[in-house]
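A.B. asks: Here's a sequence, model it:
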Amino acid sequence: MPQLPDMNLLPALDALLRAGSVAGAAAEMRISPSAMSRTLARLRRVVGDDLLVPSGRGLVLTPRAHELRPRVEAALASAVAALRPPPPLELATLSREFTIRTNDGVAVIFGPALTARVLRDAPGVRLRILPEGDENPADLRDFIDLDVGQMGDLPHDIRTEPLGAYGYAAVVRADGPYAHERLTPERFAALPHITVTRRGRVRSVVDERLAALGLTRDVLATAPTYTAACFFALRSDALALVPRLFALEAARAMPLAVLDIPLDLPASRFTQAWHIRVDADPAQRWLRGVLTQIVAGLDRDDPAPPPGPDSGGMTSGP
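C.D. replies: All right, here's what the predicted structure looks like:
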C-alpha cells in the first residue's frame, strides 16, 4: 500500500481552492497568513502543481486547481461523514431485512405483535423468520441477525439478552369432554397426551414430576411443532402440552380451551442473541428493543410461573 499523504492538508487545500487567496483561507482555518503560506508551499510539493498563481494584485487558480476543487470538496465531505456517529434512525424510511431464527412456539408468541409493530412503524423492514434445526450459533456471524430461544454455550463474540420465561399449559378442543375441567394430577395423568419434540423423545420433566407422585402417563403422539400439536388436539380427546403464552395465542385463533397443568413444572427461559458486529447498529438495536417490549407486555398479561431450572430445549415440550 503506498504511503498516504498528510491528510491534515485536505481541509487547508479545500479552503484555499474555495477562497482563492491565502488570506481568505487563513481566516477560514483560523491560522496566520504566514502559516497558510507555508501550507500552500507543502501542498504544491505534494500535488505537483502551483495551485494558486499571481494575477494582478491577487491570485487565480491553475487549471489543475479547478480540476481538483470538486474532488477535494467531495473527499472532505466523505471523510467528515465517515468520522461522525450514525444519524438518528428514521424508522419511516428504514429499508432493511432481518433474519430471525427461532422455533414455532416462540414465533407465535412474539411474531404477531412484531409484524404489526414493523408494519406500523417501519414499513420498509422485512422479516425473515427461519425455523430452528441443527443450527450453529456461529451462523450469527454471517446470515442470522437474531437467534431467539434457549441458548447453550455461545462463542465469545456473541451477545445475549434475557427476554423472559414461560410456563406450560395444556390445550384441548373447546367442545371436548373435559374442556372445562380443573385437572388433578391423577386426572391429568390418566388422559392421553400429545407432546412436542424434534427427535421423538417421549419422556420429559412431566414424567419425573408424575413419577414422584406415583403416577405415569400415556403419550398418544409426539408432534414436531407446537402448531401441529394443537391441530392434533382439535381432532382428538388428547391434551397437547405447549407453552402457556403459545396456548393463549392459539386459543384466540382455534376452538381450543387452555387448561392449567397440575404439576410444579420449571419455567423455560428464552433469550435473544446476536453477533457483536451489529451490537451498536441502530436498526438492529431497535429490533432488539421491540422484542424486549413485546415480551414484557406478554409477561404483564400472563405472568410466567416462578422460574426454576431449565427444562430442556424449547423444541422439546413437556
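
A.B. asks: okay, CA-based contacts and neighbour counts for the rest of this
C.D. replies: Noted.

A.B. asks: can you count the residues close to Asp279?
C.D. replies: Number of residues near Asp279 (other Cα atoms under 10 Å) recorded here: 13.

A.B. asks: residue boundaries of the helices in this structure?
C.D. replies: 9-19, 22-29, 33-47, 63-82, 104-121, 185-190, 205-212, 226-234, 244-253, 282-301 (DSSP state H).

A.B. asks: I'd like to know which elements the shortest one is packed against.
C.D. replies: For helix 185-190, the packing partners by 3 or more Cα pairs under 8 Å, 6 or more residues apart in numbering; DSSP states H and E come out as none at all, with no helix or strand in contact.

A.B. asks: List the buried residues for that helix?
C.D. replies: Using 16 or more other Cα atoms under 10 Å as the test for burial, helix 185-190 gives Phe188, Ala189.

A.B. asks: run this one through as well so I can compare:
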Amino acid sequence: MAEQLDLNLLRVFDALMDTGSVSAAATRLHLSIPATSRALGRLRRAMNDQILVRAGRGLVPTPFAQRSAARVKALLDAAAELRVDPAGSDPRSWRRTFAIRVNDGLSPVLAPRLTHRIAVEAPEVRLRFVAQDTKEPDQLRDGSLDLDVGVADPPPPDLRTQTLFSDHFVAVVAAHSDLGRASRLTVDDLCAYPHISASRRGLARGPLDEALQRLGRSRRVVAVVPSFAVAALIALEGDVICLGPRVVAEHLVERQVPLRWHKVPLELPLAKVEMRWHRRLDDDPASQWLRHHMVEAVQPLVTTLNRT
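C.D. replies: The predicted structure is shown next:
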C-alpha cells in the first residue's frame, strides 16, 4: 500500500529542504536522527522520488524536491492559518512564513527595512525573500508567494497591484575614480567610459542605449552581470559605470560604501515599483497586515525620493 502524506511528513520534507541534512532537520524538529531518517524513507515512498541524494559528503535535493519545496511551504503556512483567527489575534502569536519575491536591485533596501518592522511586531513570523528569477504570476496563484515586489508588466486580471514608489536610474561609479570626483556626468562621459550592464536576462542593451542612439551616440558595455549588487561591486574597482535605481544607490552611499551616483544627462523612463498579490488575499487579515508593513517600510524612501 502506498505511503500516505500527512502534515508531519511535510514538516520533515520542509526541514530537509531548508537544511540539506538529516541530522540538522532532526535537530530543528526535535526528533531523533533515526526517526527523521525513517520519515525520509516514508517521504520517498509517498512522493515516489528520492528527495535527497548523495553528492560527495553531503546531500542535495532532486529536481522534483526543488520544484516542490515552495509549494510544501505554502501548504504548511495554509495549515497553520487554520489554527488561528488572524482577524482577532495578536501578530505576536503568529507562527508562519511569508514568501516575498523581490527584484534583486531593490532587496538590499527593502528587505532590511521590512524585516526590522516585522521582527518588532511579530517575532515568530519569518520572511522568506525569493530571488526574482522570473516575473511569471504562477507562484502568486498557487500560494507559493504572498507578495511580488518589483517593476513589472501590466498585471493579469486575477492579480492586485499597489504602487510603492517611482524611481530614476542613476549612474553609479567608484567614489575614488575620476568620475567619482567629477561634479557631474556628461553624455561624452557615458560614451567614453566602459559600462557594466546589470540584467537578469543577460541583456547588454536597454533604455540608455536607445537614448544615446537618438543622439547618434553609443556606449561600450564590457560586462553583463545578473544583478545590480554585482555591478556595484565591480564599479568599486575603477573607472566604470553601472546604472541602477537611485534609491539603492543612495542606500549604499549612506552606508559609506565608497560609491557615488550621478544623474544621467538623458531622459530615461521612470521605474514604477509595485507590490502584487493574488485577489483571493484581498480581504485576508494577515496579508493586509503584511502589505501595510511593506507600505510603511518604504515611506522613508518615498520621502527621500520626493526631496528632489
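
A.B. asks: Nearest approach to Leu154 of the first structure belongs to which of the helices of the first structure?
C.D. replies: Closest to Leu154 of the first structure of these is helix 282-301 (Cα to Cα; 18.2 Å).

A.B. asks: buried set for stretch 68-76 of the first structure?
C.D. replies: Applying 16+ other Cα under 10 Å to stretch 68-76 of the first structure flags Leu68, Arg69, Val72, Glu73, Leu76 as buried.

A.B. asks: corresponding residues in the second structure for it?
C.D. replies: Under TM-score structural alignment, stretch 68-76 of the first structure corresponds to no residues of the second structure.

A.B. asks: now that stretch, how far from the chain's geometric center?
C.D. replies: 38 Å (Cα atoms, centre = their mean, to the nearest Å).

A.B. asks: Stretch 236-255 of the first structure now?
C.D. replies: For stretch 236-255 of the first structure, the distance to the chain centre is 27 Å (Cα atoms, centre = their mean).

A.B. asks: now stretch 18-33 of the second structure: which residue numbers in the first structure?
C.D. replies: The aligned range for stretch 18-33 of the second structure is empty, by TM-score structural alignment.

A.B. asks: Just the buried positions in stretch 225-244 of the second structure, please.
C.D. replies: 225-232, 234-236, 239-244.

A.B. asks: Repeat that for stretch 300-308 of the second structure.
C.D. replies: In stretch 300-308 of the second structure, counting by 16+ other Cα under 10 Å, buried: Leu301, Val302, Leu305.

A.B. asks: Tell me the one among those residues nearest to His168 of the second structure.
C.D. replies: Leu305 (9.1 Å).

A.B. asks: now for that closest one: what does it line up with in the first structure?
C.D. replies: Checking TM-score structural alignment: Leu305 of the second structure goes with Asp302.

A.B. asks: Name the nearest residue to that match, ignoring sequence neighbours.
C.D. replies: Leu245 (7.4 Å; Cα to Cα, 6 or more residues apart in numbering).

A.B. asks: In contact with the aligned partner of that neighbour in the second structure, which residues?
C.D. replies: Aligned counterpart of Leu245 of the first structure in the second structure: Val247 (TM-score structural alignment). Applying Cα atoms under 8 Å, 6 or more residues apart in numbering, we find Val247 of the second structure in contact with Val109, Asp167, Leu301, Leu305.

A.B. asks: repeat for Thr99 of the first structure
C.D. replies: Leu127, Arg128, Ile129, Leu130, Phe143, Ile144, Asp145, Leu146.

A.B. asks: just the buried members of the residues you listed?
C.D. replies: Here, 16+ other Cα under 10 Å leaves Ile129, Ile144, Asp145, Leu146 buried among the contacts of Thr99 of the first structure.

A.B. asks: ok, the residue nearest to the first one when sequence neighbours are not counted to Gly289 of the first structure distance?
C.D. replies: To tie it back to what came earlier, the one meant is Ile129 of the first structure. Nearest residue to Ile129 of the first structure in three dimensions, chain neighbours excluded: Ile100, at 4.7 Å (Cα to Cα, 6+ apart). Here the criterion is Cα to Cα, to the nearest Å. By it, Ile100 of the first structure lies 14 Å from Gly289 of the first structure.
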